[in-house]
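[1] all I have is the shape, not the residue letters:
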């Protein structure tokens, strides 16, 4: 059974921008895209960059350092120089709050 952790208010999210959250000491970024919320590890696998500071293009996040991209839905690297995927986390939104399954 999943253990859901309350990490943010849905109202804190804005279309096309990321915010950092730190549940249990993990560095995670939340993104709102087309009415859905996505959660990924916040650190780029290519360089020491925070993805919450990147640019959202459709369902992709562009790293702010070297412009590599990742798919927010799967974590897959979609544009070099990024080649290694990032972790994605299950998300649910209930009662105006964003919850992550960190198990």
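    Alright, I've got the coordinates. Everything quoted here is computed from the prediction, not taken from an experiment. Residues are numbered from 1 along each chain as shown.
[2] CA only for contacts and neighbour counts going forward, please
    OK.
[3] neighbours of the closest residue to residue 41 other than its chain neighbours, just the number please.
    Take residue 41 and drop its neighbours on the chain: the residue closest to it by Cα to Cα, 6 or more residues apart in numbering is residue 28, 4.5 Å away. By other Cα atoms under 10 Å, 24 other residues sit near residue 28.
[4] what does residue 55 give?
    Neighbour count for residue 55, taken as other Cα under 10 Å: 17.
[5] for residue 101, see how far away it is.
    25 Å (Cα to Cα, to the nearest Å).
[6] take a look at this one as well, against the first:
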């Protein structure tokens, strides 16, 4: 598994994701009150970019059908989504936020 750079830690705004494309994988990385979290950027219900959705209190809402997911765990919180998101480990190395894929 490889660590991928996202952006300098200071470039993140709370609840505003930064997206990285690695091959076919599109990963959204969030800064929450308690750290950085990386999730799949594609809704598990229908194809929609979660990074275009509304983020608040550690949850991301899909812009297509308003399914909500917990950013920390990837858990689908309500319908129409029933499948959890993939989550990825994160770290800060030399002031740069990274995720592992």
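    Yes, it's here. Please read all numbers here as calculations on a predicted model, not as lab measurements.
[7] I'd say the residue nearest to residue 41 of structure 1 and residue 38 touch.
    No: using Cα atoms under 8 Å, residue 28 of structure 1 is not in contact with residue 38, being 10.2 Å away.
[8] how far does stretch 28-46 of structure 2 sit from the chain's center?
    1 Å (Cα atoms, centre = their mean, to the nearest Å).
[9] can you give me the strands in structure 2?
    Secondary structure of structure 2 (DSSP state E): strands at 3-8, 18-22, 25-32, 35-40, 54-56, 59-61, 68-70, 87-88, 90-93, 96-100.
[10] need those strands in a markdown table with distance to residue 76 of structure 2, can you?
    Listed next are the strands of structure 2 as a markdown table, based on distance: least, Cα to Cα, whole Å:
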| stretch | distance to residue 76 of structure 2 |
| --- | --- |
| strand 3-8 | 25 |
| strand 18-22 | 20 |
| strand 25-32 | 16 |
| strand 35-40 | 12 |
| strand 54-56 | 14 |
| strand 59-61 | 10 |
| strand 68-70 | 5 |
| strand 87-88 | 12 |
| strand 90-93 | 20 |
| strand 96-100 | 21 |
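[11] end to end, how far does stretch 54-67 of structure 2 reach?
    Using Cα to Cα, the end-to-end distance of stretch 54-67 of structure 2 comes out at 11 Å.
[12] just give me the neighbour total for the closest residue to residue 6 of structure 1 other than its chain neighbours.
    Sequence neighbours aside, residue 99 is the residue nearest to residue 6 of structure 1 in space, at 4.4 Å (criterion: Cα to Cα, 6+ apart). Applying other Cα under 10 Å, we find 22 residues neighbouring residue 99 of structure 1.
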